[in-house]
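Student: need a structure here:
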Amino acid sequence: MHQPPSPPVLYSFDSTNELTEKLADFIVKAQTEAVSKKGRFTVALSGGSLPKQLNKLIDNPAVKWDRWQVFFADERCVPLDDDDSNYNLCQKELFSKVPIPEQNIHPIDVSLLDDLEELADAYEKALISEFAQKDSARFPVFDLILLGIGPDGHTCSLFPDHELLTEEDRWVAYIENSPKPPPRRITLTFPVLNHSLRVVFVAAGESKAEILSTILDNPEAGLPASRVKPSHPGQVYWYVDNAASAKVKYQKSEYRL
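Tutor: All right, here's what the predicted structure looks like:
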């Protein structure tokens, strides 16, 4: 029987530098646990400001890059060297600076850009080959999904009031009418997000203060980021700085790894 989701854990730090240091510590701990249990660490990354916030991993000797399997929480349906590509952003900010084997990174198949349904299906098949044969679960169970939030409360490419919010079966869905450019994208769905062992939202700066308050203090508004609630033993964490959490009434947790 599914236990109800645990409430989010909110950690707020004095500076972005402290936030990124503590985030790196958390990621390394999650990696170490996953590798000791099953020999690999499955991660989904998003774009935006997130790849830059992983900079404290770059020279960290505790990171076992050869054990990482990296997927994308969402991706813009553009060539991999396009400025809009999340893969490209992660490549510039992270992958090009660390010894991660190329075969451990799973970008979209750009030969399928003309057919979004086929592109989403192919990405789902890549997930199936990584997860279904090894874990035999109905949905993939990521060790860690790292997400950002948009000013409208969207996360991944799951936007407010969009029909994708009700998707219950597919692991990967496509969207042709994203309210934020570029319009064509693929995204992990809520069932995947909500089967993850850990979801970490990262938000920094006063521009996030208003939306962070709505997401955490008013979850019944139903913004996409508020709907990320992994079932037990999964857990949502918020790693934010004090500028982002300035308007939040939700109880902050004392930081502990």
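Student: contacts and neighbour counts: CA atoms only from here.
Tutor: Will do.
Student: Tell me how far the residue sitting furthest away from the middle of the chain lies from residue 167.
Tutor: Here the chain has its C-alpha centre computed as a mean, and the residue farthest from that point, by C-alpha atoms, centre = their mean, is residue 1 with 26.1 Å. Shown here: residue 1 relative to residue 167, a distance of 22 Å by C-alpha to C-alpha, to the nearest Å.
Student: for residue 142, same thing?
Tutor: Noted for residue 142: a distance of 19 Å to residue 167, by C-alpha to C-alpha.
Student: and what of residue 68?
Tutor: Note on residue 68: its distance to residue 167, by C-alpha to C-alpha, is 28 Å.
Student: between the two, which one's more packed in?
Tutor: Taking neighbours as other C-alpha atoms under 10 Å, residue 68 and residue 167 compare with residue 68 leading, 20 against 13.
Student: how many other residues sit next to the residue nearest to that one when sequence neighbours are not counted?
Tutor: By the measure of C-alpha to C-alpha, 6 or more residues apart in numbering, the closest residue to residue 68 outside its immediate chain neighbours is residue 41, 4.8 Å from it. Neighbours of residue 41 under the rule other C-alpha under 10 Å: 23.
Student: before we move on, what about residue 115?
Tutor: Using other C-alpha under 10 Å, residue 115 is surrounded by 11 other residues.
Student: swap in residue 36?
Tutor: Neighbours of residue 36 under the rule other C-alpha under 10 Å: 10.
Student: Another for comparison:
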Amino acid sequence: MAAVHNPPSAPILISFPDPDALVDSLASFIVKAQKDSVDKKGRFTIALSGGSLPKMLRGLINNPAVKWNKWQVYYVDERVVPLDHPDSNHRACTEHLFSKVPIPSENIHPLDPSLLNDLEDLSDSYEKELIREFAQKDSARFPVFDLILLGMGPDGHTASLFPGHELLSEEDRWVAYVDDSPKPPPKRITFTYPVINHAARVAFVAAGKEKADTLKSILDDPEAGLPSARVRPVFPGQLYWFVDDAAAEKVVYPRTPFKL
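Tutor: You can find the predicted model right below:
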């Protein structure tokens, strides 16, 4: 009998009048994902991006519903720089979130700073971090994160998956490296699409009118193939777009009211 392949679910676009409203609802969404996961299996696995995303997580600070001791945090991608470098996604997340909340340090999984000079060893090391978390607890071919949070660049890239790059077609590795990023710094490690698309929930966060043309292309013309449009979680995973009205002003794609 031929295998049945379920098509990905349609993205859910949720637009808010301003970034503050987005921040509050995003925090509620994350807390709901956490509760569902902790109730089901006693832990919450989440992967974060850098860029403007860490600032958008401020709604989690002083939020009594967050069970920080149940979180296991990974990075969707990371710049190959020291952890305290201004370009480090880990530094950004620490400054804007982790330094302000009681999350155990051992629950945060940055890259190994001793391997910065060897991209292959560095990406292999981070893949082993994922294997330690997922391989003993889940039986899937790829890790199944409870939630992956993504940003979107003006060129439509997400994580460190850039237009026209060979990694767009990677189907086996969980973590891969980039040594020729068109956006500095050039050296990075990144989750691949199979990891991103096996998550239970994936949520893009985008705000500002400078995102309007790219967001329209991704949602209204997904076959154009921009990297962010290739994020299509496999069933029963679900894709969400949390945006403000400025980012969504040119989008024809239907919007969905926010509800938990």
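Student: any idea how far residue 166 of structure 1 is from the counterpart of residue 126 of structure 2 in structure 1?
Tutor: Taking TM-score structural alignment, the alignment pairs residue 126 of structure 2 with residue 123 from structure 1. Here residue 123 of structure 1 is placed at a distance of 20 Å from residue 166 of structure 1 (C-alpha to C-alpha).
Student: the more surrounded of those two?
Tutor: Residue environment comparison for residue 123 of structure 1 versus residue 166 gives the larger neighbour count to residue 123, 23 against 11, counting by other C-alpha under 10 Å.
Student: Okay, strands next: where are they in structure 2?
Tutor: Using DSSP state E, the strands of structure 2 run over 12-16, 44-48, 71-75, 77-79, 147-150, 175-178, 188-191, 201-206, 238-244.
Student: Let me know which of those is the nearest to residue 101 of structure 2.
Tutor: Distances from residue 101 of structure 2 to each of the strands of structure 2 were compared using C-alpha to C-alpha; the shortest belongs to strand 71-75, at 11.9 Å.
Student: and residue 133 of structure 1, what does it touch?
Tutor: When contacts are counted by C-alpha atoms under 8 Å, 6 or more residues apart in numbering, residue 133 of structure 1 touches no other residue.
Student: What lines up with it in structure 2?
Tutor: Residue 133 of structure 1 is assigned residue 136 in structure 2 as its aligned equivalent, the criterion being TM-score structural alignment.
Student: what about its match, distance to residue 146 of structure 2?
Tutor: Residue 136 of structure 2 sits 16 Å away from residue 146 of structure 2, taking C-alpha to C-alpha as the criterion.
Student: Same check on residue 51 of structure 2?
Tutor: Here residue 51 of structure 2 is placed at a distance of 21 Å from residue 146 of structure 2 (C-alpha to C-alpha).
Student: Of these two, which one has the most company?
Tutor: Between residue 51 of structure 2 and residue 146, residue 146 has the larger neighbour count (other C-alpha under 10 Å), namely 22 against 16.
Student: Looking at structure 1, name the residue matched to the more buried one.
Tutor: Using TM-score structural alignment, residue 146 of structure 2 pairs with residue 143 in structure 1.
Student: Would you confirm that that match contacts residue 45?
Tutor: No: the pair residue 143 of structure 1 and residue 45 does not pass the contact test of C-alpha atoms under 8 Å, sitting 11.7 Å apart.
Student: Pull the contacting residues for the residue mapped onto residue 168 of structure 1 from structure 2.
Tutor: For residue 168 of structure 1, the aligned residue in structure 2 is residue 171 (criterion: TM-score structural alignment). Taking C-alpha under 8 Å, 6+ apart, we find residue 171 of structure 2 in contact with 192, 193, 194.
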